[in-house]
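1. sequence-free structure coming up:
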């Protein structure tokens, strides 16, 4: 019994000992599985994190590549070493806000010689698009060890597209700033032009650089968005009219050149100025040709009988003459070896208005003799005709006068021979004759009447100006300026037919003609001066004097542009008294 109990007890003890062992084994298996699951989750998380990092990095790289690809047109070419972008220039506007010059973006072709496989093949391919490519110069560039060389600046979009299609290794494009002139040659001599690096080298473009633009560019502060547009005094509408009339006149009169200016007599503002032949600043291949000279400011000429305006004003202003004065023009005047004759002499005594409208050389010589040599030179200097003109344009010539004035010089200069000045200076001096006697320096920038008055110098008496206005109007009504008359606009003026010097002698067949006008004569606001170089007689006419060509040019300009200038026509009959009758002369 006891033994059975013991067996059962042992049995129980043995069973009890087995059960805990099995339980422990099950618990161990559960723990192992948990650890394995935990380790697997951690590895999976690490893998996911690594993949996420790689995806993020490649996404950033891809995004930046897309960004740079989209920015390629603005930043330049996608290859090649960094090249500093050209500095910006401000827009140039006319007085009404019309754009005369602006910056645009164009592509330029560069090469990396070290990456060029075959220079000969590269040049041959490029020449199919760029036929004017300099083979020898380009070959030297491509054979060099330079890292970067320019091949062609300022490509057209079509050229860029065609070169890209060639797929030439080692070449690329950069976007640069290029100056664009919407009007082409319309105002070329005023605006000037820039070089390949967008720097002003002539005209108002050069003036802008001299006023601090170059300093802004050198310090990197010249940005297109931060540069205020520069407004000029030019009226693009009037400028177009002036140039168009000059081109037509050159053809009509078979001349070698022509020019004109429209000047505000009260402010000195240049409203329009042109000289033809001219050039296209967008393609200035002919800009430096000698016949493309800006004759209005950079050329000096004997202005012929237009200078008699100043001779007559000088005699009136000095107090030695009045409108009632008389001068003996009955016979030629001899000074030393010089004999002074009239073109179509009247052979009698002339009143001062007759001297003016008949354009008498003898009468002008006697007017100068009233003042004397020193007084004559002093007057012309006071009128600004003997000194280099001060204005914004860099291209301004210095007048030419005798080194030592003698009586013969004073006499010949009185009727426009022996002294050379620029046409614009002549117009500026005439403005003083018309506006009450105030000499105002010319400007190509806007200027108010108050600003002009602060700069003005009183050079003749107001009474002299009043007399000169009368003579100008008289000459247009019954004198040599009749063909400059425009109904309703009360034009006045003076012709000038100057014989040009050929082989050291004055030629009777080669002329430089001019007409100096003002309007409206009851309150002269605008001066119009036209010049035409070596005109030929029109079909059916035997002569080519200023009254037959330069005067009609003035009439056409005034007729077409007066409304743009704000001058209203007045067709009421003017009843100003006439001092003389006119027999017909130029």
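-> Now that the structure is in, tell me what you want to look at. Small disclaimer: the values here were computed from a predicted structure and weren't measured.
2. okay, CA-based contacts and neighbour counts for the rest of this
-> Fine.
3. for stretch 457-466, how far is the first residue from the last?
-> Taking C-alpha to C-alpha, to the nearest Å, stretch 457-466 runs 17 Å from one end to the other.
4. tell me which residues of that stretch are tucked away?
-> With burial defined by 16 or more other C-alpha atoms under 10 Å, the residues of stretch 457-466 counted as buried are 457, 459-462, 464-466.
5. Please apply the same query to stretch 531-544.
-> So, applying 16+ other C-alpha under 10 Å, buried residues of stretch 531-544: 531-537, 544.
6. and what of stretch 278-294?
-> 278-282, 284, 287, 292-294.
7. what does that stretch contact?
-> Stretch 278-294 is contacted by residues 179-181, 184-185, 188-189, 192-193, 257, 274-277, 299, 395 when judged by C-alpha atoms under 8 Å, 6 or more residues apart in numbering.
8. Mind checking which of the residues you listed are in strands?
-> Filtering those for membership in strands, criterion DSSP state E, returns 179-180, 193, 257, 274-276.
9. what's the farthest-apart pair in these?
-> 179 and 257 (27.4 Å; C-alpha to C-alpha).
10. helices or strands next to the helix or strand where residue 553 lies in the packing?
-> Under the criterion of DSSP states H and E, residue 553 resides in helix 550-561. Contact partners of helix 550-561 among helices and strands, from 3 or more C-alpha pairs under 8 Å, 6 or more residues apart in numbering; DSSP states H and E: helix 236-252, strand 505-519, strand 526-533.
11. What lies in contact with it?
-> 237-238, 241-242, 245-246, 249, 481-486, 495, 513-515, 517, 528-532.
12. ok, back up a step: secondary structure for the buried residues of stretch 278-294 - can I get that in a markdown table?
-> Compiled in a markdown table, the buried residues of stretch 278-294 are given as follows (DSSP: H, G, I helix; E, B strand; the rest coil):
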| residue | secondary structure |
| --- | --- |
| 278 | coil |
| 279 | coil |
| 280 | coil |
| 281 | coil |
| 282 | coil |
| 284 | coil |
| 287 | coil |
| 292 | helix |
| 293 | coil |
| 294 | coil |
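13. alright, now check it against this:
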């Protein structure tokens, strides 16, 4: 426009020349069409104003474009090269949001994630925006096969402005729904709890509901803590050991056609539970689909009469109270009759047995004699000291209350001595054995990782000398007694087998039993206690018709120790029997002496 104005002005006839004093006149160069005479072009005030306005506008436009391109360029550089500077603030905002609606992670002792929270999309509908509810329900059921078309149709035809259709969709499910393009369907951003290891440890970690409320296990016990903190909750569990234990127990269940199994691996010094398995198990992300038997925690909630493993406690009590010494013994030739009951040995030796032999051969009669010499008050006090008369103090709500006889009569003292008449949980039993062999200090079970500096500082429950004797006796049982199938080369294993008929109808079922083994390694300096239990195992040809602790549970422990020993840093060593050499000599000497005396 300015250019056209200037052109029109230049094409107009030249006005008469003004004197050179005219400030708005200028001379034309020589040779101009005026014939060499200097010509004067007059630029009036309007023309000058127009030129100045045009220059101003051009300048403003140039500056505006320059600023715009500068800002765009700077933003591109900022996004491309300086994005990292913005990530911390973004992460902080996300973290703050997670604290309001999510939960902290749960990790094992090595930092492996056991439970975590992830953002998900939940599908809802404003049914007032859906034109054809029947067609929408059919298409939606194709995208989400778990939903019933009839159920969807009823919801979509309800006329409500908000109705949930499905919570916590996977990204693929969300994508399939999006592709339908149905008006009136919307997504709500939520948080969902995920368990990366599935059915490996739901009885420990537990699970949450759709609103992330803890309903079982650690999720329930530490619900407030997990909601209030962004720091992961670290458990004592070692996922590697958990996997091995679960695998060995599952194999035994299959082999012996059992209805269930349970196992525990514990640090004998700190009480830390490295593994706790209950079978059958379930998927913690779908707890409602699991039967009640699978959700039941046999390791901490289940209580059982453990059978002959209790002979460890009776022997330790008699030694700790000074009632017997290792060179003492009892005549076990005659069964013990009490009212209508008769107590016999499973494999009778029909002779005098020393204290080591009573434990090695698992003599019921010899064990009862020890208990009766100690008396009921001492037995109750000793078992209470070991934590067997009150629930385990572990950080779970699923903890069983032991079944204690009331009143505690003489017959109870007899049967409890060899593991009948008092029911405890596997976790309680493992803790008690840990305290008995770790030098005699309490090893309270815990599922939280502990400071190593605090290990071995619990209250004393048995004398150190008693603990040392029990280590040797347990080693003897594995080398020469009923626990030989748990003997693992290089790991100096000690332990005790147990077989207990299950209570039924006021008595005991003949073909329904608990087969168990509790042991520790290495017995010259115990670090870990292992417990394995199989519920209602069936005999096989390979076990010659037996389904006892020595044939069923002891082999589980042997294979378990062989596999987890290297993982736990326990180096294999020579398989000498220094712990029991003198004991073996004494047993042989006593047997020969008794034989000569009887002749």
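-> Good, I have the coordinates. Bear in mind the structure is a predicted one, so any value in this text is a computation, not a measurement.
14. what's the TM-score here?
-> The TM-score (TM-score structural alignment, normalised by the length of structure 1) is 0.82; 530 aligned residues with a C-alpha RMSD of 3.4 Å.
15. Not counting its neighbours along the chain, what's nearest residue 538 of structure 1?
-> residue 253 (5.9 Å; C-alpha to C-alpha, 6 or more residues apart in numbering).
16. Contacts only, for the one you found.
-> With C-alpha under 8 Å, 6+ apart, residue 253 of structure 1 has these contacts: 535-538, 549.
17. In contact with the residue nearest the centre of structure 2, which residues are there?
-> The centroid of structure 2 falls nearest to residue 205 when counting by C-alpha atoms, centre = their mean (4.2 Å). Listed by C-alpha under 8 Å, 6+ apart, the contact set of residue 205 of structure 2 reads 106, 114-115, 216-219.
18. Check those residues against residue 173 of structure 2 and report the nearest one.
-> Nearest member of these to residue 173 of structure 2, counting by C-alpha to C-alpha, is residue 115, at 22.2 Å.
19. Against residue 582 of structure 2, how distant is that closest one?
-> Counting by C-alpha to C-alpha - residue 115 of structure 2 and residue 582 of structure 2 are separated by 51 Å.
20. Need the counterpart of residue 471 of structure 2 in structure 1.
-> By TM-score structural alignment, residue 471 of structure 2 lines up with residue 469 in structure 1.
21. what comes into contact with the particular helix or strand that has that match in it?
-> Element membership for residue 469 of structure 1 (DSSP H and E) is helix 462-478. Helix 462-478 of structure 1 has contacts (C-alpha under 8 Å, 6+ apart) with 309, 313, 316-317, 323, 353, 356-357, 432-437, 481-485, 490-494, 517-518, 521, 578, 581-582.
22. what's the matching range in structure 2 for whatever helix or strand comes next after it?
-> With elements assigned by DSSP H and E, the helix or strand that comes after helix 462-478 of structure 1 is strand 492-502. Following TM-score structural alignment, the partner segment of strand 492-502 of structure 1 in structure 2 covers residues 494-504.
23. Would you mind listing the buried residues in the matching stretch?
-> Per 16+ other C-alpha under 10 Å, stretch 494-504 of structure 2 contains these buried residues: 494-503.
24. Now do the equivalent of residue 229 of structure 1 over in structure 2: how many residues are near it, please.
-> Aligned counterpart of residue 229 of structure 1 in structure 2: residue 232 (TM-score structural alignment). Using other C-alpha atoms under 10 Å, residue 232 of structure 2 is surrounded by 18 other residues.
25. Between residue 115 and residue 582 of structure 2, point out the one with more neighbours.
-> residue 115 (24 against 11).
26. helix, strand or coil for that one?
-> strand.
27. does it really touch residue 195, like I thought?
-> Yes - using C-alpha atoms under 8 Å, residue 115 of structure 2 is in contact with residue 195, at 4.7 Å.
28. Please pull up the equivalent of residue 119 of structure 1 in structure 2.
-> Per TM-score structural alignment, residue 119 of structure 1 is aligned with residue 133.
29. show me the contacts for its match.
-> Neighbours of residue 133 of structure 2 in contact, by C-alpha under 8 Å, 6+ apart: 127, 153, 156-157.
30. swap the cut-off to 7 Å and go again
-> Shown in contact with residue 133 of structure 2 (C-alpha atoms under 7 Å, 6 or more residues apart in numbering): 153, 156-157.
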